[in-house]
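Q: quick one, what's the 3D model for this:
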Amino acid sequence: MKNSIKIWLLAGTTLFMVTACDSRLDVKPTQTIEETNALLTEQDVQITLQGAYDGLSSVNLYGGAIQYSGEFLGDDREVVFGGTYATLDEIWRKTITPSNTVVRDIWLSAYNTINRANNVLAGLDKVGAANRASIEGQALFIRSSLYFELVRLFAKQWNDGTNTANPGVPLILTPTRDITTADYKPRNTVAEVYTQIIADLTKAEQGLSNSAGSGYATKNAAAAQLARVYLQQANYAGARDAANRVIQTGANALNTDFEKIFDDATSGSELIFKILVSEQDGANDLNTFYASSLNQGRGDVRVQSKHLALYTTGDVRGTFFNRASNNTFTSKHNDQFGDVPVIRVSEMYLIRAEANFRLGTSTGATPLADINAIRTRAGLPALTTAQLTLDAILKERHLELAFEGQQIHDVKRTAGRVGTVAYNANNLVMPIPQREIDTNKQLVQNPGY
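A: Below you'll find the predicted structure:
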């Protein structure tokens, strides 16, 4: 993150250690830590929290890999991956191997960052009352967001089989400062992981305010992530109500100009949570892979006519593309040093619309009003009541959130298909990295690997 102090942690499977030396600002990796030297002051805790944000911004997490993995796994040749990275090509082709280094680094970086958040939570007794709820809420948001991404990528979809039996991912809720064999944990069930995520986000929402800005966890960020979690579970009442809370605060609002959303100078309050990027800190791998060489990217992800044909005449989203070297590229990720959008308020309108439609309710607004708010911003005519269907809502979601990381998760929660591949196919779930299976004998591999 901007101006953040990196806390480097050393891996010993999925778990990491952290230390603070004599100078609180000079943090070095170590194999073990003396408990008496760990997080002695509120400043130590705040520095470690910045380290957790820094971990979250890694290119292996919300700096790119989480989003492009969600898009590649769910893609049915609406794009073509034309790059030379075999690891990314495996994800796009759904032929991932357990030794895939992108998959490995998502897992490692997530648990690394979760451990930083756990260190913050363990040090709350050093934090004054004025800042404690905010610091706790931010750490809980980071931890729960990563567990949500891990369980969506590395485990079966909610309600694909038995949630209380399906293996999820290991839940590590306390700091790991000196690794022994006792720290090698088995996979908790999908149900247990979701229960923890919801508990963390609920508490985070209660403790946070909306004053921190979209580069940091806020009350709206926690509620918005809860809306995503509930939607993934088909808990439509929970998703509707969480999305409605976000919208009703007024802290985040639709930008009237779609194209301005993806420019840091003009995005306004559309972005609920984002990864801050500058020339000095942060990284944007969505730019690296999605942008053309004219926009500092590699030009690896090439948009195909199959996707472009989904837009109707007048839809400004259908013209938000650029051409280079006879290929088409999305313009969402053109800025090399642009902040990375993670959650936008438009998604909350889409969640509220879908949930209200499925439930036959109108909490906050009618489904028609919410969908037409998105369509009007896109330059499209309003739908009528007769035209509003679930398919129409899901299509608006697909077009509005294209190339932002939600594709495979929408396929899975709606029991759809990726081409001829069913939503619950083994190859739409990432393998547990081979290095983790080799090191931690309590881990079981996903079927098909």
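Q: from here on, just use CA atoms for contacts and neighbour counts.
A: Will do.
Q: what ranges do the helices span in the stretch 251-400 of the chain?
A: 285-290, 305-308, 345-359, 367-377, 390-400 (DSSP state H, counting those that start in this stretch).
Q: sequence B follows; please return its structure for comparison with A:
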Amino acid sequence: MLLCLTGCKKQDEFLDAKSQEGDIVLTTLSDFQAVLDYTPTMNTNYITLGQTGADNFYFPDVNYTSLQPYERNSVLWLKEIFPAGTNDIAYTSPYLVIRNSNIVLEGLEKITRTADNMARYDSVEGHARFARAFMFFELVNTFGKQYNEATAASDPGIPLRTFSDINILAGRAPVKNVYDFVINELKLVADRMPLNIQYMRPTKLSAYALLARVYLQKGDYVNAGRCCDSVLQYKTQLLNFNDSSLVSLSNTYRFPTYKSHPEILFYAEGLLTLVGAPSTSYAYCFADTVLYKSYAADDLRKTYFYNLLGANQAKFQGSYTGNSRIFAGLALNEVYFIRAECRARLHNIAGCLSDVNTLLKNRYRTGTYVGYETTDEEAALRFVLDERRKELPNTGQLRWEDLKRLNTEPKFAKVLTRIYNGVTYTLQPQSPRYVFPFAPKIIEQEGLQQNER
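A: Down below sits the predicted model:
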């Protein structure tokens, strides 16, 4: 049943799949929960396409030939990314999650919510709405422009598919509509979901954490901060990098699995690519040298996030998945940094520094960290942003999303540069190439307006 609901064995065949729910009878809350608990679809292959265009890594010239064509094109910010006839798994995989969520939500309409089944009903419904909202948010930040209040109502976003029938086409909803939909959905989820952490399933805390990420990307620092408060009033335990029972070089991927990791709020794995993958088999991509050198000698993130294979060749090794996949879920370290940034932007310097210093005490060798102090608001904000980059170098596509939002502020805007075969490639702040194009096959099958590059 679950394999049928995922559409096809290959993720990139979503658009060719035939609607099969008519051949499957789903009637109970347990049936619908089983759909959502199919982790190979619902908790894997989250979007990491933006990571290929970010500035946290570099490729030696000789390694570019190892990349898939779309990866190489994206790494160099070329106009065309996807070769003709190919689909984009960063687009099709999220829409499989969305379709499964829609199947569940349509099925729940046929079940009466009662006093006896209320908690279970709300948990299933919230799970479906959360998964769908998560995918819509990541999709709009990949294939849509950075949120701008002045233009968001007219900037084309992504298809806002709220129905399961894949034979019905949906045009591109404006960026504002997508954000409004995601925010309203997550508010509903946060209101109804339980508190207890379930890792593979969303809860009240993961809903607030994702809502904080959405508000931050939108530039709504008041609401982003409040959502962080809603998480941190219930859970504050950070992973101490000095705890050798959990963090160890003897572990190939350095960190414990999700069940033993105190910071994880919602577990998801990113799409596996050669760019930044922690797999020991993929020694093609290395940490940006400036980024790597920015870690202090006693900063254990330098030890556990990276494996120094040679001169200027620091391979990302430490993923919060504890395996060869990139962590693309939600964790407390991100929540701390969101709240710290919001506090800095809202003139609460003491609160901002308290959040970052609290986290960094758990990252440095015991007794070596000296808390950062300043009374200058811009210095505090720069401190937060620098440490955020060092803390979350390979979480989903956060760095790409950070570049998009920070490029709207001249003092934080950054020109990205790569050199390949003696040719210099650049990506200017707010360039249209910060918006990925749709693959030609998707344009052909869905009739979408292509993004300008």
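Q: what's the TM-score for these two chains?
A: The TM-score (TM-score structural alignment, normalised by the length of the first structure) is 0.82; 408 aligned residues with a C-alpha RMSD of 3.0 Å.
Q: returning to what we had before: Serialize the helices of the stretch 251-400 of the first structure to a markdown table and add fields for distance to residue 137 of the first structure.
A: Shown next, in a markdown table, are those (distance: least, C-alpha to C-alpha, whole Å):
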| stretch | distance to residue 137 of the first structure |
| --- | --- |
| helix 285-290 | 27 |
| helix 305-308 | 39 |
| helix 345-359 | 20 |
| helix 367-377 | 29 |
| helix 390-400 | 29 |
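Q: can you redo those helices as CSV with mean neighbour count and distance to residue 163 of the first structure?
A: Formatted as CSV, the helices of the stretch 251-400 of the first structure follow (neighbours: other C-alpha atoms under 10 Å; distance: least, C-alpha to C-alpha, whole Å):
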stretch, mean neighbour count, distance to residue 163 of the first structure
helix 285-290, 25, 32
helix 305-308, 14, 34
helix 345-359, 24, 22
helix 367-377, 21, 30
helix 390-400, 16, 25
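Q: of those helices, which is nearest residue 208 of the first structure?
A: Ranking the helices of the stretch 251-400 of the first structure by proximity to residue 208 of the first structure (C-alpha to C-alpha) places helix 345-359 first, at 17.7 Å.
Q: can you tell me the mean distance of that closest one from the second structure after alignment?
A: Once fitted to the second structure, helix 345-359 of the first structure is off its aligned match by 0.8 Å on average (mean C-alpha distance after the TM-score superposition for the first structure).
Q: what's the counterpart of residue 6 of the second structure in the first structure?
A: Counting by TM-score structural alignment, residue 6 of the second structure corresponds to residue 8 in the first structure.
Q: repeat for residue 169 of the second structure
A: By TM-score structural alignment, residue 169 of the second structure lines up with residue 184.
Q: how close does that match get to residue 381 of the first structure?
A: 56 Å (C-alpha to C-alpha, to the nearest Å).
Q: so for these two, which residue has more residues nearby?
A: Between residue 184 of the first structure and residue 381, counted using other C-alpha atoms under 10 Å, residue 184 has the larger neighbour count: 20 against 12.
Q: which one's the longest helix in the first structure?
A: The longest helix of the first structure (DSSP state H) is helix 129-154.
Q: which strands and helices lie in contact with that helix?
A: If contacts are counted by 3 or more C-alpha pairs under 8 Å, 6 or more residues apart in numbering; DSSP states H and E, helix 129-154 of the first structure sits against helix 42-56, helix 101-122, helix 190-207, helix 219-232.
Q: what span of the second structure is that helix aligned with?
A: Alignment of helix 129-154 of the first structure against the second structure: residues 118-143, by TM-score structural alignment.
Q: so for the matching stretch, what gets flagged as buried?
A: Of the residues in stretch 118-143 of the second structure, 121-143 count as buried by neighbour count, 16 or more other C-alpha atoms under 10 Å.
Q: ok, now stretch 262-273 of the first structure?
A: Using 16+ other C-alpha under 10 Å as the test for burial, stretch 262-273 of the first structure gives 262, 264, 267, 268, 269, 270, 271, 272, 273.
Q: just the ones of the residues you listed in strands?
A: With strands taken from DSSP state E, the overlap with these comprises 271, 272, 273.
Q: translate the first one into the numbering of the second structure.
A: Taking TM-score structural alignment, residue 271 of the first structure has residue 264 as its aligned residue in the second structure.
Q: who touches the closest residue to its match other than its chain neighbours in this structure?
A: Leaving aside its chain neighbours, residue 264 of the second structure sits nearest to residue 331 (4.2 Å; criterion: C-alpha to C-alpha, 6 or more residues apart in numbering). By C-alpha atoms under 8 Å, 6 or more residues apart in numbering, residue 331 of the second structure lies in contact with 209, 263, 264, 265, 266.
Q: what lines up with residue 385 of the second structure in the first structure?
A: In the first structure, residue 385 of the second structure lands on residue 394 (TM-score structural alignment).
Q: the spatially closest residue to that match that is not a sequence neighbour and residue 67 of the first structure: what is the separation?
A: Closest residue to residue 394 of the first structure apart from its sequence neighbours, by C-alpha to C-alpha, 6+ apart: residue 354 at 7.8 Å. Distance, residue 354 of the first structure to residue 67 of the first structure, using C-alpha to C-alpha: 22 Å.
Q: show me what contacts residue 443 of the first structure?
A: Residue 443 of the first structure makes contacts with 185, 186, 187, 436, 437, as judged by C-alpha under 8 Å, 6+ apart.
Q: okay if I get the ones in strands among the buried residues of stretch 262-273 of the first structure as a markdown table plus distance to residue 61 of the first structure?
A: Conversion of these to a markdown table gives the following (distance: C-alpha to C-alpha, whole Å):
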| residue | distance to residue 61 of the first structure |
| --- | --- |
| 271 | 18 |
| 272 | 17 |
| 273 | 14 |
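Q: what comes up buried for stretch 89-102 of the second structure?
A: 89-102.
Q: which part of the first structure lines up with it?
A: Using TM-score structural alignment, stretch 89-102 of the second structure lines up with residues 105-118 of the first structure.
Q: and the matching stretch against the second structure, how far off on average?
A: After superposition onto the second structure, the average distance of stretch 105-118 of the first structure to its aligned residues comes to 1.0 Å, using mean C-alpha distance after the TM-score superposition for the first structure.
Q: next, the buried residues of stretch 20-33 of the second structure.
A: With burial defined by 16+ other C-alpha under 10 Å, the residues of stretch 20-33 of the second structure counted as buried are 26, 29, 31, 32, 33.
Q: the third one pairs with which position in the first structure?
A: Using TM-score structural alignment, the equivalent of residue 31 of the second structure in the first structure is residue 44.
Q: just to revisit the earlier point, right, and the helices and strands packed on helix 129-154 of the first structure - which one's nearest residue 169 of the first structure?
A: Of all those, helix 190-207 sits nearest to residue 169 of the first structure, with 7.2 Å by C-alpha to C-alpha.
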